[in-house]
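Trainee: sequence and predicted structure are below.
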Amino acid sequence: MRKLTSWLLILSSALLLASFVSPVGGQLVITSSFGEFRGTGNRGPHFHMGSDFSTQMRSGVPILAAADGWLVRIEIDEDDIYGNVVVLQHENGFRTLYAHLSGFAEQIKDVVNSVVSEFGKRRIVVEFPERSIWFKAGEAIGYSGQTGEAAQPHCHFEIRNSDETICYNPSDMLSVPKPADARFTVRGLIIDGERFDYVENRVYRFRGPWPKIAVDAVTSVGRNVIGLRSLKLYFDKDLVYHIDLGEIRLDEFNNVWAVYTENSVADGYRYSAYYKLYPDRVSSVVKFNKFPELGQLPSRTNVSIVCEDVWGNEYELKFVLERR
């Protein structure tokens, strides 16, 4: 039974990976990942609920349906976080959302022009009858832009469940090539509020029964930084805490302080976000938390933080904690 279950899980994962094609023509280049911290926008600090893909900073690039599906709605709004939006429903049970669009596909333009002429520049949401307007995989649903809070034109792409209560990590369901210049980078470590450079096997001091550890770690790709897929904290090889950014509920859109420290910054040009590896607020992305039963750590503890990038590669940070 265990072998059958494992096989079914592998098959299910393979089907998910095959479910979607690139929403951008040519080489798919990721510029921001799912679950990253965002500090700007009129909805306040929030999780990045999709992945961003490059259009080489050009507006007007066709944005493509990632699978066969019908039009659920369009959102016409240049000022909201998402800007202009198209949402499709797919036979596989998922919905996809495409944001920051500069324009819409030809078969939608008449509707857009009609409602804009009637209602003007205010936010407009138009819902469509089920299965009334279809798009084939690879067909343009709109064009890249920087409506909403986008600093540069790009493709913002989300995968949601059919009732739009959960967003899923697109990197788990798309074939996203790893750039040749991608490198894992640890940019800082915080222990009990004090900042340090990370040095492998270094001894760091802490107070109290156990330390509050936070780490700023990313994948650097050229001038972009890509957030992590998951982090696991071990004390003396014992798993203590696990953050997994495979999915985020929509009702946790603003619950970023459960995962990131409050000095995190992301404004389109700067990105510095420390992942909290200790319990602070309740979040569904925290998959394992042993701190309530941990008690007091020994005076000297070996620490390991296993970081997984969006391509499934793992990197281990190792250091030692000693009580002051």
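Mentor: All right, it came through fine.
Trainee: going by C-alpha atoms from here, please, whenever you check contacts or count neighbours.
Mentor: Noted.
Trainee: distance from the lengthiest helix in the chain to the middle of the chain?
Mentor: Identified as the longest helix of the chain according to DSSP state H is helix 2-17. Mean-position distance between helix 2-17 and its chain equals 24 Å (C-alpha atoms, centre = their mean, to the nearest Å).
Trainee: can you name the residues in contact with that helix?
Mentor: Contact with helix 2-17 is made by 172-175, as judged by C-alpha atoms under 8 Å, 6 or more residues apart in numbering.
Trainee: again, only this time at 10 Å
Mentor: Contact partners of helix 2-17, identified using C-alpha atoms under 10 Å, 6 or more residues apart in numbering, comprise 1, 18-19, 92, 170-175.
Trainee: helix/strand/coil for the closest residue to Asp79 other than its chain neighbours?
Mentor: Leaving out its chain neighbours, the residue that sits closest to Asp79 by C-alpha to C-alpha, 6 or more residues apart in numbering is Gly148, at 4.6 Å. Following DSSP: H, G, I helix; E, B strand; the rest coil, we place Gly148 in the coil state.
Trainee: count the neighbours of the closest residue to Gly93 other than its chain neighbours for me.
Mentor: Of all residues not flanking Gly93 in the chain, Ser162 sits nearest, at 5.9 Å (C-alpha to C-alpha, 6+ apart). The burial count assigned to Ser162 is 15, neighbours taken as other C-alpha atoms under 10 Å.
Trainee: return the residues in contact with Ser162.
Mentor: 88-90, 92-96.
Trainee: take the one below as the second:
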Amino acid sequence: MKRKRLWRRILLSGITLLVLSSNICAQSERLLYPLHGTPLLSGNFGELRATHLHSGLDFKTGGREGLPVICVKDGMVARVKVSPTGYGNALYIEHEGGITTVYGHLSRFVPRVAKVVREIQYNKESFAIDENLVGRQLFFRAGDTIAYSGNSGSSMGPHLHFEVRETESEHALNPLNYLSVADETGPNVRGVYVYTFSREGVNAGARRVEVKNTGSRVYRGGKISVPAGNVGVGVQADDFMKDSWNKLGVYDMEVSANGEKIFELKMDRLSFDQSPLVNTIKDFHQYREGRYVYLAFGDCQSRLLGASNRQGGFIGVQKDSVVDVAIELLDINGNRSKVLFQLVGRQEAAGLDIPEGAEVLTCDREYNLRSGNYSLCLEAGALAYPVICKPRVCSREKDSTGVVEVFSLTERVYPLLKSARLSVEGDFPDKSVFCLLEEKGRLSPLNTVWRTGGLEASTRVLGEYTIRQDTIAPVILYTGVKGRRVQFRVFDDLSGIASYRVEVNGKWCLFTYDAKNRLLEGSLNEPVFVKGKNRLVLNVKDGVKNEAIFETDVYVK
């Protein structure tokens, strides 16, 4: 029996050592940098964005395109995607160890990848493709050039977008757990926001509090008077790496009240399915004004990977009581900043003065909001927080020539965590489009479909909507031949460019489309061009199938 116990201990010790050694190997596994030279970031993992949390790193390229992009580890090309928006030209490489790396906004691929891409584009007669390439056996060694950096897709300037994903789950992983960048200072704190709530749980307003750096990156906000009841806090903060002026997001944030942790956010892993949950940890309205404020409260926050809170992260403040609040911010290199202040309870919060015909929408219920022949259906869990809503149909001035009908739900725009179905009954002119009515009369068209007896659209925000008719075809401007590139500019008034087709001498021809610059161009080296005169026909359609056709002769020497 003693001998059996001895062998069991030896076996367990061996297994323990094996597990520890494998963990050490996993933790010490490093990747090459995807660009040559000292890495500088213009964006980091988990940054707050309009519709999502940033899923990778943005490497600066000095405002240049065409820098060699490096395979960071031995691997096989698993997928290629070409799009006029999003990541533009993107390459996905699968590696041993269960990770896939992604390289976006590329200007072009190396020849053996480009050959496969062109073959697929011509077979499908489409510039935009999204193709699985696992069976193509495109293998690259660590250090090989796989593509060249660019500014394709929705990129707002030349850079390389780089991601590490867990292959099985497709979760995005923080690349700075696989490679490092120089960062010697903790995050910057710009200010603290204090949120108070009515008895019904509706946000009664945000108050910005200045903080002072008292040394060693300890910021103090003093005593802050608040109504007794639930209080939420947020912090306007960012981070910088060495030798770069670009503002980066915060990696780790913890909030404590009277020494008890009530909130934590740690950016190590993201799920693309959870993109709308970005609006649970950012102040949506401050973000629209250009201020990045991280919220440390909300009933839906714990649904987001890396976020957790206790009792919704709300701080209960009693009348005449004092609560010590500490916010700790870290970057991935362990540099630390701290914010200290006190919440002092005064009079109790007042109840809401709810207008006639309005109601408080809560997060846990579904709603069918109607007025006239309009309706909007909300699923349970669609709201990030309670909102006052008053459905009504009203008229607004369109311009000096007349008015438009508006379906109004809320005076401000509020984010939704789930898409809502917007519909209207009645007969509408052909090519009618639902639009979100933004500030200063700006319109954001929604993808609208015809249903029996009306229109329907999907929306990700709660606000005011109107219907416009898009009868104007896209505009095509031919800018001529530059070098050996044939170029056009294409514009659309409302519903946007939905598709285009270029034929040369009666055959489909590959033309690339840069949506942000409205640039459509193709090369005279494409095989459908011949010496002498070539007949080129361009057909462009918008979102409601208005069509524009342009024909010209192109001469090739």
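Mentor: Done, it's in. The structure displayed is predicted, hence computed values, not measured ones.
Trainee: could you check how far the residue nearest to Asp79 of structure 1 is from Ser102 of structure 1?
Mentor: Applying C-alpha to C-alpha, to the nearest Å, the value for Gly148 of structure 1 to Ser102 of structure 1 is 10 Å.
Trainee: quick check: neighbours shared by these two?
Mentor: Joint contacts of Gly148 of structure 1 and Ser102 (C-alpha under 10 Å, 6+ apart) are 78, 83-85.
Trainee: quick one: which of those residues is most hemmed in?
Mentor: Greatest neighbour count in the shared contacts of Gly148 and Ser102 of structure 1, by other C-alpha under 10 Å, goes to Asn84: 29 neighbours.
Trainee: what sits against the aligned partner of it in structure 2?
Mentor: Counting by TM-score structural alignment, Asn84 of structure 1 corresponds to Asn89 in structure 2. When contacts are counted by C-alpha under 10 Å, 6+ apart, Asn89 of structure 2 touches 80-83, 103-109, 128-129, 147, 149-153.
Trainee: redo that, cut-off 8 Å
Mentor: By C-alpha under 8 Å, 6+ apart, Asn89 of structure 2 lies in contact with 80-83, 104-108, 152-153.
Trainee: how about the residues you listed in JSON lines, adding distance to Ser244 of structure 2?
Mentor: Listed next are the contacts of Asn89 of structure 2 as JSON lines, based on distance: C-alpha to C-alpha, whole Å:
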{"residue": "Val80", "distance to Ser244 of structure 2": "31"}
{"residue": "Lys81", "distance to Ser244 of structure 2": "30"}
{"residue": "Val82", "distance to Ser244 of structure 2": "30"}
{"residue": "Ser83", "distance to Ser244 of structure 2": "30"}
{"residue": "Gly104", "distance to Ser244 of structure 2": "21"}
{"residue": "His105", "distance to Ser244 of structure 2": "21"}
{"residue": "Leu106", "distance to Ser244 of structure 2": "22"}
{"residue": "Ser107", "distance to Ser244 of structure 2": "24"}
{"residue": "Arg108", "distance to Ser244 of structure 2": "27"}
{"residue": "Ser152", "distance to Ser244 of structure 2": "23"}
{"residue": "Gly153", "distance to Ser244 of structure 2": "24"}
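Trainee: output the residues you listed as JSON lines; include the columns neighbour count.
Mentor: Below are the contacts of Asn89 of structure 2 laid out as JSON lines (neighbours: other C-alpha atoms under 10 Å):
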{"residue": "Val80", "neighbour count": "22"}
{"residue": "Lys81", "neighbour count": "18"}
{"residue": "Val82", "neighbour count": "25"}
{"residue": "Ser83", "neighbour count": "21"}
{"residue": "Gly104", "neighbour count": "28"}
{"residue": "His105", "neighbour count": "30"}
{"residue": "Leu106", "neighbour count": "29"}
{"residue": "Ser107", "neighbour count": "20"}
{"residue": "Arg108", "neighbour count": "18"}
{"residue": "Ser152", "neighbour count": "30"}
{"residue": "Gly153", "neighbour count": "24"}
